[in-house]
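Undergrad: task: produce atomic coordinates for the following.
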Amino acid sequence: MTMVRSELTVDPSWPVDATTRMNRMYRYQRHIYDITRRYYLLGRNELISSLAPPAGGHVLEIGCGTGRNLVAAALRYPEARFYGFDVSTEMLTSAIGAIARAGLNGRAKVAHGDATNFTAQGVFGQPVAFDRVMISYSLSMIPDWVAVIEHAIASLKPGGQLHIVDFGDQSGLPGFARHALQHWLALFGVTPRDQLEATLAQIAVRTGAGLSFDRPYRGYAQAAVLTLPTRRPA
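TA: Below is the predicted model:
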């Protein structure tokens, strides 16, 4: 039984403007996206290495793009099932192809969805609770990024983990390199979320979750793992 949707349907309640904008950005870029992004989307492989989902577990990627991370994670963890969604149908076309070429049609499923307002039932047509959720370099492109985190946490099982990697404040880089990078990111509508650690810390206190946070590559990136308690607070 295949898990991959070969035809993408777009719910009219989803953000059509965001889909149009992202499709315009990635219509041609998607063909070279994975080749070029490997040089500056740092920390993605470390995120995948840290996932360690349980056997039979379910893993979600929010903003799955071309499916690069989903394929890599599914190959690394053959006993888990993988789900991903993205607002760009152009990127999802690439993801469907990547999943099929890797022979993962039985364990990976992608769909169109809005990261700021989703449920597994609404996006995938089934009420999945996830053991792991990963968000890789997506929060910096979504204005209402806090809503993304809140929905991600709501989709986790008790004891589940949210894994995030994204651009940091580059505080450890030389000034000229930091300013050049920030200017370049702004051209693509990318805004590093300087309040990410503080926001996650507040959520951890509220939910009783554990939190680890790091700023690797001299602050070029920021990486977090938030682990929910095995029982949700009353």
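
Undergrad: all contacts plus neighbour counts: C-alpha atoms, from now on.
TA: OK.

Undergrad: where does Asp131 sit: helix, strand or coil?
TA: strand (DSSP: H, G, I helix; E, B strand; the rest coil).

Undergrad: ok, it - contacts?
TA: Counting by Cα atoms under 8 Å, 6 or more residues apart in numbering, Asp131 makes contact with Pro53, Pro54, Gly57, His58, Val59, Leu156, Lys157, Gly159, Gly160, Gln161.

Undergrad: which of the three states applies to the fifth one?
TA: When the structure is split into helix, strand and coil by three-state DSSP, Val59 lands in strand.

Undergrad: swap in the first one?
TA: Three states are possible here, and by three-state DSSP the one that applies to Pro53 is coil.

Undergrad: I'd like to know how far it sits from Pro15.
TA: 31 Å (Cα to Cα, to the nearest Å).

Undergrad: who has more neighbours out of these two?
TA: Pro53 (20 against 16; other Cα atoms under 10 Å).

Undergrad: so that one makes contact with Phe130?
TA: No. Assessed by Cα atoms under 8 Å, Pro53 is found out of contact with Phe130, at 9.6 Å.

Undergrad: and this one, so I can compare the two:
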Amino acid sequence: MDRIGAASDRHARAMDAQYALQRHIYDITRKYYLLGRDRLIRDLAVPAGGSVLEIGVGTGRNLALVARHYPQARLFGLDISAEMLKSAQRNIAHAGAHSRTLLERADAARFDPQALFGEPGFDRVYISYSLSMIPQWEAALAQALSVVEPGGSLHIVDFGQQERLSGWFRAALQGWLGRFHVTPREPLFAVAHGLAATYGVDLSCRALYRGYAWSVTIRR
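TA: Here you go, the predicted structure:
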């Protein structure tokens, strides 16, 4: 089955090229500025035996931490980069969670959870610093919410607009992020509000660290 599709193949190849080498040092370099990830994981509150999907699993750093926090959870992850999935498989194995984890290569904006993982949906879904790298990020956000089971929740953390930080810092950060094809999504809160209204679900939006990062939680 084609899990990527021709429309996403260019993005997949770009991500593989970018991370073929970077994946080896990604977690060391990113831990200083991908803020709010550990808070998101603590807030998941996964029920015993519950299922967790990470969209944009990257190196598997986050999912390995989820495995440690929630030893009874069933874990799933997808990423468009085959290179990143190599690191994810290794990190999940190091966390001792290989037997309860499934990782697959897929497009965040268009995937079938049943075909991919044999699951109709998930108790918890989260996206950590990936929407800012997904070209069709609004479609990915809608897709993520669509695979949350009733009673479950979707959790997002990503770069904000640095609205309470100095202008020079904001300009410098956004210039730096642009070098890595990262674009903070200014309409994120508005798009989340629209989805919450469509689905009739609870929404919480927060600016973290003076707007350095934005957090979204949607509960079904």
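
Undergrad: tm score of chain vs chain?
TA: Remark: TM-score between the superposed chains equals 0.96 [TM-score structural alignment, normalised by the length of structure 2]; 219 aligned residues with a Cα RMSD of 1.3 Å.

Undergrad: so Trp214 of structure 2: helix, strand or coil?
TA: strand.

Undergrad: number of residues surrounding the residue in structure 2 that Met25 of structure 1 lines up against?
TA: Using TM-score structural alignment to pair residues, one finds that Met25 of structure 1 aligns to Gln18 in structure 2. By other Cα under 10 Å, the residues close to Gln18 of structure 2 number 16.

Undergrad: any idea how far Met133 of structure 2 is from the most far-flung residue of structure 2 relative to its centre?
TA: Distance from the centre of structure 2 peaks at Trp168, with 28.0 Å (Cα atoms, centre = their mean). Noted for Trp168 of structure 2: a distance of 23 Å to Met133 of structure 2, by Cα to Cα.

Undergrad: returning to what we had before: mutual contacts of Pro53 and Phe130 of structure 1, please.
TA: Joint contacts of Pro53 of structure 1 and Phe130 (Cα under 8 Å, 6+ apart) are Val59.

Undergrad: which residues touch Ala186 of structure 1?
TA: Listed by Cα under 8 Å, 6+ apart, the contact set of Ala186 of structure 1 is empty.

Undergrad: what's the separation between the equivalent of it over in structure 2 and Ser132 of structure 2?
TA: Correspondence of Ala186 of structure 1 to structure 2, assessed by TM-score structural alignment: Gly178. Relative to Ser132 of structure 2, Gly178 of structure 2 is positioned 10 Å away (Cα to Cα).

Undergrad: contacts only, for the residue positioned nearest the centre of structure 2.
TA: Geometric centre of structure 2, nearest residue: Ile127, 2.2 Å, by Cα atoms, centre = their mean. When contacts are counted by Cα under 8 Å, 6+ apart, Ile127 of structure 2 is found next to Glu54, Ile55, Gly56, His155, Ile156, Val157.

Undergrad: now for the third one, how many residues are close by?
TA: Around Gly56 of structure 2 sit 26 other residues, with neighbours defined as other Cα under 10 Å.

Undergrad: next up, the contacts around the aligned residue in structure 1 for it.
TA: Counting by TM-score structural alignment, Gly56 of structure 2 corresponds to Gly63 in structure 1. Neighbouring residues of Gly63 of structure 1 by Cα under 8 Å, 6+ apart: Gly84, Phe85, Asp86, Val87, Ala115, Ile135, Ser136, Ser138.

Undergrad: what's the spacing between the closest residue to Gly63 of structure 1 other than its chain neighbours and Ala198 of structure 1?
TA: Counting by Cα to Cα, 6 or more residues apart in numbering, the nearest residue to Gly63 of structure 1 once its immediate chain neighbours are dropped is Asp86, at 4.5 Å. Plainly put, Asp86 of structure 1 is 26 Å away from Ala198 of structure 1 if you go by Cα to Cα.

Undergrad: so for the two, which sits in the more crowded spot?
TA: Taking other Cα under 10 Å, Asp86 of structure 1 and Ala198 do not tie; Asp86 has more neighbours (25 against 10).

Undergrad: aligned against structure 2, show me the partner of that one.
TA: By TM-score structural alignment, Asp86 of structure 1 lines up with Asp79.

Undergrad: in the lengthiest helix in structure 2, what counts as buried?
TA: Longest helix in structure 2, counting residues (DSSP state H): helix 6-22. Buried residues in helix 6-22 of structure 2, counted by 16 or more other Cα atoms under 10 Å: Ser8, His11, Ala12, Met15, Asp16, Gln18, Tyr19.
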